[in-house]
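*Asks:* sharing a model that was predicted from the sequence below.
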Amino acid sequence: MVDIDKSFPGVRALAKAHFELKPGEVHALMGENGAGKSTLMKILSGVYARDAGDIRLDGQNVEIASPRQAQDLGIGIIHQELALMRDLTVAQNIFIGREPRRFGILDEGQLNRDAAAIFASMNLALEPTVRVETLTIAKQQMVEIAKALSYRSRVLIMDEPTAALNDAEIAELFAIINRLKAEGVGVVYISHKMDEIKRISDRVTIMRDGEYVGTVPAADTPIETIISMMVGRTLSGDTLVVPDTSAAPIALEVRNLNRGREIRDVSFAVRKGEILGFAGLMGAGRTEVARAVFGADRRDGGEILVHGQPIAITSPKDAVDAGIGYLSEDRKHFGLATGLDVRNNIALASLDRFTGLGGILDEAGMEQKAVGYIRQLAIKTPSDVQEARLLSGGNQQKVVIAKWLLRDCDILIFDEPTRGIDVGAKSEIYKLLNALAGQGKAIIVISSELPEVLRLSHRIAVMCEGRLTGFLPGGASQQDIMRLATLRPSAVAEQSIERRST
């Protein structure tokens, strides 16, 4: 890709961008949110049309006017935001538009056998007839990968493919990528996770503000150099300072929370000014606890107290009225109204404050608040009336954060707050969370990245198989967390009995 230009209304997304890929290599594409990475790859995959520049395949200029044309050329893409049809089965999603037919009639049996063969090659235990809506985000991500592999692509673009995967799933994905490399497939790998880039990629191309910065070998280039090229500055690491909140009032207390096998007798408390981190492996029950507390999922039993008072929370509205805000791990489906503009998304949880007589909205007031948060959080958008769907993933995440900041909730639950966000924006969000705690907010952070949990948390709650297996102080080690994250429920019960007898 040579001298690629692309503009949208009010913003120039790419300016003479450059990228090259060799057969059988993993080439990482990096940059801050809004740097143009996803836009460049959407042009390569036929989603967007370029304004200028050349695309060459095997040295020959090609025109890619649609995703189908890209697929016909052997170019496949796994988007950062999942694009599956939730009411269809896994197999139907993989082969949509390419279904096998027998005598002109859909051959459902062959469809499922073909999907099962792909899953077997991926070493993935997944039933082809399961509906996508019943799957976790991690499983849906694996379906997207299987769909891309079904095209037998010679160029495979992976945009944040591990954002919702656990360590075992990531290891399996990397094994799949290495097999593809051996077969001569070129892989474009977009990620903000530096350890992954070092593990899997051969070369790294860095973009900044829609422009090409440079290409470096992954093995020989220090992480600090890559980060500096991405952000144009050196980021300093923050040292965790754990405030003494032992005398602070308890803002949120959860007692004996239960929901089937997902949540089993979970109890915890978080004080004003405290950041309580939730750690655990995928499927440990962390998100399920957050959704139950927020009223998004029905709970079988348990009690929720806010500022010492029992609160009946049966819906998200009850939770918001009680001063609880929840930033979901799935911002596209549960955090944003992507068809609305930035202004309305920021005001979404606070519309009652902008509604006057006759239900008329105070648009001027909404604009003032939205513009203020756009500046405070450095949201990259041409204006507050830009549609949220046109923003990069990281900037969409900032819009969701702005929504809850405007609501001014006393208790904030952040579920994977930096998923799909670059290192520069991560640093900004870390500072923001610490500032909110300094203002007396009670904060729960759920993260699958152990360094993030350790960097942010004043205390750490660890879960395994739906149970809380222990609490750790700020400054604990990754080994401490993993020990509790892999503790069998029977062992937890034994330790509980032992503690009671002691």
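*Replies:* Arrived safely.
*Asks:* from now on I want contacts and neighbour counts done on CA atoms only, so please keep to that.
*Replies:* Will do.
*Asks:* and Gly394, how far is that from Arg331?
*Replies:* Taking CA to CA, to the nearest Å as the measure, Gly394 falls 10 Å from Arg331.
*Asks:* below is an additional structure, to be compared with the one above:
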Amino acid sequence: MTVLSLRGISKTFGAVAALTDIELDVAAGQVVAVVGDNGAGKSTLVKILSGVHPADAGTITFEGSTVEIHSPAAAHKLGIATVFQDLALCENLNVIQNLFLGHEIRPLRLNDVAMETRSWELLRQLSAKIPSVRVPVAALSGGQRQTVAIARSLLGDPKVIILDEPTAALGVAQTAEVLNLVERLRENGLGVIMISHNMADVQAVADKVAVLRLGRNNGVFDVGQVSTEEIIAAITGATDNVVSRRNQRGAQS
């Protein structure tokens, strides 16, 4: 079932067209990788879906209803969570404090026990390898910090999670750990949009690859039926747009 659908999404900044007539579909339990060179429009797309920037034109459909996303709070209320590349974690706070920062459980005072219990529930949902929820985030590895950021995004029970370059600057073991998290999200029935430059990561976990080039769609591919070379050709513009559109129709059929 398609949970999120974009049609004709466009965004300009002054005289610069950042996005033009973007189309994208994300189903429940599906990982869609969005790839493209620098300046392709990936960051702008993430900001539109997360409510940072409103789209200038186009339609966003969420769970069958046309919606407008004018703020991060509106995206959160809908069920769209975003984990940005910088993670926005407080290194001096522990895992529990980071997970519930700004959303503390407190009928009259902080309910530390309830927050610890919920923290472990979220981490177990991801099959995460965190030694303790009482350790400061500063003591965690890059992969473990990504785990905390993803777990925090699950607090609002989202239907779609956007991961912005989740494996950037991570080592081999930490990257594998994060890719396992992405698979857990899919197994839990969430739609996942993964922004990535790493083709190995894309082909390891994605179901579909949507290529953006110069702010436009340049192909949607089924990962099981496309090579890394074909994806790179679409990113660089080496493929003819007619071929890309044919691949797009085939992937959506």
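*Replies:* Nice, thanks for sending it over. Predicted model, so just to flag it, every value in this text is computed and none were measured.
*Asks:* which residue ranges of the stretch 151-300 of the first structure form helices?
*Replies:* 167-182, 194-200, 223-231, 286-294 (DSSP state H, counting those that start in this stretch).
*Asks:* can you tell me which of those is most buried?
*Replies:* helix 286-294 (a mean of 23; mean count of other CA atoms under 10 Å).
*Asks:* so that helix aligns onto which residues of the second structure?
*Replies:* Mapped onto the second structure using TM-score structural alignment, helix 286-294 of the first structure spans residues 42-50.
*Asks:* quick one: the matching stretch to chain centroid distance?
*Replies:* In terms of CA atoms, centre = their mean, to the nearest Å, the centre of stretch 42-50 of the second structure is found 10 Å from the chain centre.
*Asks:* roughly how far apart are the aligned residue in the first structure for Val95 of the second structure and Ile263 of the first structure?
*Replies:* Following TM-score structural alignment, the counterpart assigned to Val95 of the second structure within the first structure is Val342. Distance, Val342 of the first structure to Ile263 of the first structure, by CA to CA: 35 Å.
*Asks:* okay, the two: which has more neighbours?
*Replies:* A count of neighbours by other CA atoms under 10 Å puts Val342 above the other of Val342 of the first structure and Ile263, at 32 against 26.
*Asks:* where's the counterpart of Val172 of the second structure in the first structure relative to Tyr430 of the first structure, distance?
*Replies:* Aligned counterpart of Val172 of the second structure in the first structure: Val423 (TM-score structural alignment). Noted for Val423 of the first structure: a distance of 10 Å to Tyr430 of the first structure, by CA to CA.
*Asks:* from Gly302 of the first structure, how far out is Ile77 of the first structure?
*Replies:* Taken as CA to CA, the span from Ile77 of the first structure to Gly302 of the first structure is 44 Å.
*Asks:* swap in Leu340 of the first structure?
*Replies:* Distance from Leu340 of the first structure to Gly302 of the first structure, by CA to CA: 37 Å.
*Asks:* now swap in Met158 of the first structure and tell me
*Replies:* Counting by CA to CA, the gap from Met158 of the first structure to Gly302 of the first structure is 41 Å.
*Asks:* who has more neighbours out of those two?
*Replies:* Each of Met158 of the first structure and Gly302 has its neighbours counted (other CA under 10 Å); Met158 has more, 24 against 17.
*Asks:* pretty sure the more buried one is touching Tyr189, no?
*Replies:* Yes: between Met158 of the first structure and Tyr189 there is a contact under CA atoms under 8 Å: 5.0 Å.
*Asks:* pull the contacting residues for the spatially most central residue of the second structure.
*Replies:* Closest to where the C-alpha atoms of the second structure average out (CA atoms, centre = their mean) is Ile162, at 1.7 Å. For Ile162 of the second structure, the contact set (CA atoms under 8 Å, 6 or more residues apart in numbering) comprises 46, 80-83, 192-195.
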